[in-house]
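A.B. asks: Sequence and predicted model, in that order:
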Amino acid sequence: MPSRSDRTRQRVIEAAIDLLTRGGRDAVTTRAVAEAAGLQPPAIYRLFGDKDGLLDAVAEHGFATFLAGKHVDPNPPDPIADLRRGWDVAVEFGLAHPALYTLMYTEPARTGSAAFKAGMEVLMGRMRRLASGGWLRVDEELAAQIIHATARGAVLTWLSLPEDRRDPALFTTLRESMVSAVTFERPAVRDTGPAGAARALRAALPEQAVLSDAERRLLGEWLGRLSDDG
């Protein structure tokens, strides 16, 4: 059961999010948040240190909320359709929570949060599944960066535009560009050449128990070279 301090902290975060949603970042002052939460301003400093600490906690709450809403299919029937759905979910979250999303993603320091890192692990898991099936055109890490950058860029660009200049084609165009950049139309392991097979085998290495740690590291290095050559 949450402690009294935890419940108070959550009430303050929710009050800050409400102010952020209704009035933007400038509306989130320690005095306004304290009043909305039914507290005295010094309580904010005791709980969060300062306004930046409060904003960090709000961003962390946003990352945690987004993570909780993710659906992960460990064995999707169509990996590319699953990739598109994951991208769409990220964009839809940003459009549904514009002020919170902007706070979460416009300051690099906030992407060091525990919930953000957990969300990236979910994304990397999807990349490993794509790689093991021979779908990835690029390295797993680069693929994850491209996916994250295009979704974030799409949302922040949309939010920065006047309403009369917003074209929904921005999302479909960026999503399909992302899919083309990181995946093959067919699994590369069915094609001739070592690169796709090397990526697929390297993705499966952590699950192999027949090799020692040293053997896996050495084989991973060799496979990495083959993947890069492709």
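C.D. replies: Alright, I've got the coordinates.
A.B. asks: can we go C-alpha only for contacts and neighbour counts from here?
C.D. replies: OK.
A.B. asks: Please determine how far Leu174 is located from Asp139.
C.D. replies: Distance from Leu174 to Asp139, counting by CA to CA, to the nearest Å: 20 Å.
A.B. asks: what about versus this one:
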Amino acid sequence: MSERAKAQEETRQRIVEATMHLHEEIGARATTISAIAEKAGVQRLTVYRHFPDETAVFQACTSHWLSLNPPPDPASWGSFDDPRRRFDAAVTAFYAYYASTRRMWVSSHRDVAEVPALQGPMAEFAGFVAKVAADLTGAFKIGENRAQKVEATVGHVLAFPTWDDLEQRNIPDSVKVGLAGSWLNGVLGS
């Protein structure tokens, strides 16, 4: 790689990291191109040279953040034959993930309605959570009517706002997972 290309890539990376830190610190809604440029130590024009618009820089930021903070891997609980153990393992993994990435999720959930560039990535993550909920529900041998209720409950349990509400109430992690299991038991009729 030539020195010029290397310098351009380093500048681009500084812009992406500056955006990521600003999103986490002040939120996407308050993050301006000027603030990104200042935090990255470049001119506004330099930001625009690397990213034609806010959506492009937000997409690069999201990709970078997810590469550093990948969501829980369904393979980590997929080996459990018992659907209840699978559920508990998935909830534990999601709650540990949310605990380690809380700042970004809080600001993203707060700002998503007002920042169009954030809506796509948030919808993608919601789709991922919905797929995990459907897969976890499918492991239970239940009728279609109960399956809808179980899937809705599991989706609610896995959603960041549910975890965050419990976190704000200072509920310990093991109790959070136990509560989730109680909700599941209730809808399963156990």
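C.D. replies: On my side now, so go ahead. All values derive from a computational prediction rather than experimental measurement.
A.B. asks: which bit of structure 2 covers stretch 84-97 of structure 1?
C.D. replies: Counting by TM-score structural alignment, stretch 84-97 of structure 1 lines up with residues 88-101 of structure 2.
A.B. asks: Just give me the mean distance for that stretch relative to structure 1.
C.D. replies: With mean CA distance after the TM-score superposition for structure 1, stretch 88-101 of structure 2 departs from structure 1 by a mean of 1.7 Å once superposed.
A.B. asks: For Ala93 of structure 2, pull up the helix or strand it's in.
C.D. replies: helix 83-111 (DSSP states H and E).
A.B. asks: Return the set of buried residues in that helix.
C.D. replies: Neighbour-count burial for helix 83-111 of structure 2 flags 83-84, 86-95, 97-99, 102, 104-108, 111 (criterion: 16 or more other CA atoms under 10 Å).
A.B. asks: what angle do the helix or strand just after it and helix 83-111 make?
C.D. replies: Counting by DSSP H and E, the next helix or strand C-terminal to helix 83-111 of structure 2 is helix 116-138. Per axes from the mean of the first three to the mean of the last three CA atoms, to 10 degrees, the angle that helix 116-138 of structure 2 makes with helix 83-111 is 170 degrees.
A.B. asks: And for the residue in structure 1 sticking out farthest from the centre, nearest residue in space, chain neighbours not counted?
C.D. replies: Distance from the C-alpha centroid of structure 1 peaks at Gln40, with 35.1 Å (CA atoms, centre = their mean). In this structure, Gln40 of structure 1 finds its nearest non-sequential neighbour in Ala34, 5.6 Å apart by CA to CA, 6 or more residues apart in numbering.
A.B. asks: what lines up against that neighbour once you look at structure 2?
C.D. replies: Checking with TM-score structural alignment, Ala34 of structure 1 has Ala37 as its match.
A.B. asks: Give me the mean distance between the host helix or strand of that match and structure 1.
C.D. replies: Under the criterion of DSSP H and E, Ala37 of structure 2 resides in helix 33-40. Compared with structure 1 after fitting, helix 33-40 of structure 2 has a mean deviation of 2.5 Å; criterion: mean CA distance after the TM-score superposition for structure 1.
A.B. asks: can you pull the buried residues of the next helix or strand after that helix?
C.D. replies: If you walk from helix 33-40 of structure 2 toward the C-terminus, the next helix or strand you reach (DSSP H and E) is helix 44-50. Residues Arg44, Thr46, Val47, His50 are the ones in helix 44-50 of structure 2 that count as buried (16+ other CA under 10 Å).
A.B. asks: ok, now stretch 109-117 of structure 1?
C.D. replies: Arg110, Thr111, Ser113, Ala115, Phe116.
A.B. asks: next one: stretch 129-142 of structure 2
C.D. replies: Using 16+ other CA under 10 Å as the burial criterion, the residues of stretch 129-142 of structure 2 that qualify are Val129, Ala130, Val132, Ala133, Ala134, Leu136, Thr137.
A.B. asks: which residues touch the third one?
C.D. replies: Taking CA atoms under 8 Å, 6 or more residues apart in numbering as the contact definition, Val132 of structure 2 lies against Pro74.
A.B. asks: Structure 1: which residue goes with that one?
C.D. replies: Val132 of structure 2 maps onto Leu123 in structure 1, with residues paired by TM-score structural alignment.
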